[in-house]
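Engineer: Kindly return the folded structure for what I paste below:
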Amino acid sequence: MAREIIRSEEYQALWPLAIAQDAKSKKRWNVLLDGKKAGGVYAVSLGGQITGFRASHMAPGWQGALIIDDPLKVEDAYSKAARDKANRKLVSTVKSRKAQPDTPIVVIMQRLAQEDPTGFIQMGKVPGDWTFVSIPALLEDAYVAALPSGYRDRIDASLRDEHGRFSYWPYKEPLNDLCALEQADRYVFTSQYQQQPRALGGDLIKSEWFSYYETPPRILLRKVYADTAQKTAEHNNYSMFQLWGLGEDNRLYLLDLIRGKWPAPELKRRAIAFWNSHKPYDHKTSASLAQMLVEDKSSGIGL
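Structural biologist: A predicted model of the protein is given here:
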């Protein structure tokens, strides 16, 4: 891609450079200026072989940079071992590949987790002076106000969501699409789109607190909890009914749940049916249903 950009008419009109004819590989090639090699590109995976190669040259002035693009794969974001491996590369391999101390390092990535390479750098684990540039997909007025005037004037904030937010690029990322993505998976959206990753599993309730069971112990108390949504459109949240039980081992067990997008009459019918389906009980294994608790907001007020 980089070579094709340099070869384009638009690039050549601004910076007339030729690609050296000895560039046989897409991973390693040089450009010519006045018939002489004037720098080039060596592209390799983060864990690839770069023995004997340094970024920039040992000469005065700016001689090049080390650019790291997406050092952590999306599918590795949930793996502590993969995150630690990528972070170790920043300290061990990458730092040793600078030809001189002033060779800049540029890391380009979407945020994936609090402990991803960007977070690792922000925690001060990689020496040097770093500048962080974050571009969230949904912008707020405070973010735009902090930008230089030349950028503020180019932002289209005419279409906003209920919180006053607007898309950073309405043509490519329509506001409705971003809001739907946020509703579908808040963790992924907050991390990859808003560049503000939360702790895996949430900030208050940790995923490692949960485990699975095949057969629960004797249940001493059973209650139904209802979390209802305000609207039933595709991008809105689900309504949920859950049956929870307190085991004789003093642990909480999720025993059953249903979820859906139901208007008020159907929501009521579902609530009654869910309650009645769990009303029968065996006193040897569980207690009777004690209560149904409904969140006092949205459609839950009517329910």
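
Engineer: can we go C-alpha only for contacts and neighbour counts from here?
Structural biologist: Fine.

Engineer: The lengthiest helix in the chain: what's the following helix or strand?
Structural biologist: If you go by DSSP state H, the chain has its longest helix at helix 264-277. Going down the chain from helix 264-277, the next helix or strand is strand 289-294, by DSSP states H and E.

Engineer: Could you tell me the angle between that next one and helix 264-277?
Structural biologist: Relative orientation of strand 289-294 versus helix 264-277 (axes from the mean of the first three to the mean of the last three CA atoms, to 10 degrees): 160 degrees.

Engineer: buried stuff in strand 289-294?
Structural biologist: Buried positions in strand 289-294, judged by neighbour count with 16 or more other CA atoms under 10 Å: 289, 294.

Engineer: ok, residue 98 - how many residues close by?
Structural biologist: 21 (other CA atoms under 10 Å).

Engineer: what residues are up against it?
Structural biologist: If you count contacts by CA atoms under 8 Å, 6 or more residues apart in numbering, residue 98 has them with 54, 55, 56, 66.

Engineer: Just send these back as a markdown table, with distance to residue 264 too.
Structural biologist: Rendered in a markdown table, the data for the contacts of residue 98 read as follows (distance: CA to CA, whole Å):
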| residue | distance to residue 264 |
| --- | --- |
| 54 | 66 |
| 55 | 64 |
| 56 | 66 |
| 66 | 58 |
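
Engineer: Next, the second sequence, to be compared with the first:
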Amino acid sequence: MSTAIWEAALEAAARFFEPATHTGPVTPGDLARIIDPRTVQTPALDLIDAALEQLLDEPDGRLIITMPPQEGKSTRVARDFPAWALVRNPDLRIISGSYAQGLANRNGRAVRNAIAAHPDLGITIADDHGAASEWSLAGHHGGLVSVGRGAGVAGRPADLLIIDDPLKDRAEADSPTIRDTCWDWWTDALAARLAPGAPVVLITTRWHEDDMVGRLTTLDADAGWQVLNIPAQCEEPDTDPLGRDLDEYMDSARRRTPAQWEARKRTAGSRTWAALYQGHPSPQAGGIFQRDWWRHWHHPPTRLDHVIQSWDMAFKGTDRTDFVVGQVWAKIDADYYLLDQVRGRWNFPETIAQVRLLSDRWPMAIGKLVEDKANGPAVIDTLRNELPGLIPVEPRGGKTVRAEAVSPLPEAGNVYLPPATTPWVQAFVDELASFPNGSHDDQTDAATQALAHLAITPTGPATHGTGFWDIG
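Structural biologist: Sure thing, here's the model as predicted:
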């Protein structure tokens, strides 16, 4: 490396890691309340503040924050954070990008106006650089450049890069061309302007599994991207970032009540709710299981060659965290019929009661497949002398492999579900369409277990099988 290049690299690193020359607000949230006393500081914003503080202290840090819309995330990251970072280090050169130049300018103007309105922060805007799209601090190297998606940033190095909502809406997210444009913007323009040690934060709502978040966490996974996803509603208490109880909604910066969250969930629909509000999008048509593959029976079949139950139990040691699912399946010639399903968050005694009830309702379903994991062995031990045909099933391979193995059956039109008006059928279709990116896979596991078994044991009682399940 030449001496000139080495000295330039050292200068850039020194600028980034230079200790703050100003005292000021301890967190971005503290600064937000100075800028706007009406700011509502929620537990979700506390988490974001902590993540941003850590990012700024971590060389080459990479952070993705996803959270429901209208809950203060963009204001915190695109306005409060850059102002707070400049108070800490006025020599930081910041690039802030968004899906459109207008939005980028609005963000840049908000940061500039906040600094200008609060001289007590210890920094001031330079007289000759006051445009919304580009301005600098008086007496320092630092400042902010705002760019819209696709805009060039040649000649503008970044000590900190902020990307706020690279996609505008569903229409853009569903366009492969625009998704490719976003990716090219990152690889060809933004990433090329990063100074040594410069951190990057992407703040967005999820629209599509192949959006910028999806690509960064797969194609650029080696960069060490940290993902902070804060869902509107708690799905897994054991891993919930806010430590909430099951199904509890987040404290809203807009003061939404639980009833208002419920109303929004209904009007959003399952696909939008899963993507924008829970942070795990799925293809509209589906992934391994396409939505339009499923057929529906309108009258229960009168001839049943082989009828079984298939159970996916809750994990041991968790209290009503996971769903328990029991399904009844039948095979007639080359076709497979889902006849019935029960699903709930049940403790062990309740699970035992549900197995008994389903067995009473479908006495012809003598074979009862129970995955040999979670509470499955305990269920079998408890009911072995009461109910016949309890079969422990040891899954082979991962969930995705097992799903792919049976996916040709619905694809060929050989799988029939109850009428679409049946209350639980739409949730079944939605879950399998979102697999493996959805928040739950209990219905998927029960269904793939049943289909695999019926495919290898077309008639007669269950016997030892081959394929992805061992029947033992």
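
Engineer: rewinding a little: in the second structure, what range does the longest helix of the first structure match?
Structural biologist: On the second structure, no counterpart of helix 264-277 of the first structure exists by TM-score structural alignment.

Engineer: Residue 264 of the first structure reaches residue 299, doesn't it?
Structural biologist: Yes: using CA atoms under 8 Å as the test, residue 264 of the first structure is close enough to residue 299 to be in contact (6.9 Å).

Engineer: Which elements pack onto the longest helix of the first structure?
Structural biologist: Packed against helix 264-277 of the first structure, as judged by 3 or more CA pairs under 8 Å, 6 or more residues apart in numbering; DSSP states H and E, are no other helices or strands.

Engineer: got the buried residues for it?
Structural biologist: 264, 267, 268, 270, 271, 274, 275.

Engineer: What lines up with residue 250 of the second structure in the first structure?
Structural biologist: Checking TM-score structural alignment: residue 250 of the second structure goes with residue 168.

Engineer: what sits against the nearest residue to its match once chain neighbours are set aside?
Structural biologist: Spatial nearest neighbour of residue 168 of the first structure, chain neighbours left out: residue 137 (5.3 Å); criterion: CA to CA, 6 or more residues apart in numbering. Residue 137 of the first structure sits next to 167, 168, 169, 173, 178, 193, 194 when contact means CA under 8 Å, 6+ apart.

Engineer: Going by length in residues, pull out the top helix of the second structure.
Structural biologist: The second structure, longest helix under DSSP H: helix 101-117.

Engineer: what kind of secondary structure is the equivalent of residue 195 of the first structure over in the second structure in?
Structural biologist: Matched by TM-score structural alignment, residue 195 of the first structure corresponds to residue 279 in the second structure. What DSSP: H, G, I helix; E, B strand; the rest coil gives for residue 279 of the second structure is coil.

Engineer: and residue 279 of the second structure, how many neighbours?
Structural biologist: Residues near residue 279 of the second structure, counting by other CA under 10 Å: 28.

Engineer: Apart from its chain neighbours, what residue comes closest to it?
Structural biologist: Nearest to residue 279 of the second structure is residue 206, by CA to CA, 6+ apart, at 5.6 Å.

Engineer: That neighbour matches what in the first structure?
Structural biologist: In the first structure, residue 206 of the second structure lands on residue 111 (TM-score structural alignment).

Engineer: Is its match part of a helix or strand, or is it coil?
Structural biologist: Going by three-state DSSP: residue 111 of the first structure is coil.

Engineer: who's in contact with the residue nearest to residue 279 of the second structure?
Structural biologist: Here residue 206 of the second structure is in contact with 66, 213, 275, 276, 279, 280, 281 (CA under 8 Å, 6+ apart).

Engineer: For the residues you listed, which single residue is the most surrounded?
Structural biologist: That'd be residue 279 among those, by other CA under 10 Å, with 28 neighbours.

Engineer: That residue touches residue 233, doesn't it?
Structural biologist: No: in this structure residue 279 of the second structure lies outside contact range of residue 233 using CA under 8 Å: 10.5 Å.

Engineer: so whichever strand or helix holds residue 450 of the second structure matches what in the first structure?
Structural biologist: Per DSSP H and E, residue 450 of the second structure falls inside helix 442-456. Against the first structure, there is no aligned range for helix 442-456 of the second structure (TM-score structural alignment).

Engineer: Repeat that for stretch 382-401 of the second structure.
Structural biologist: The aligned range for stretch 382-401 of the second structure is empty, by TM-score structural alignment.
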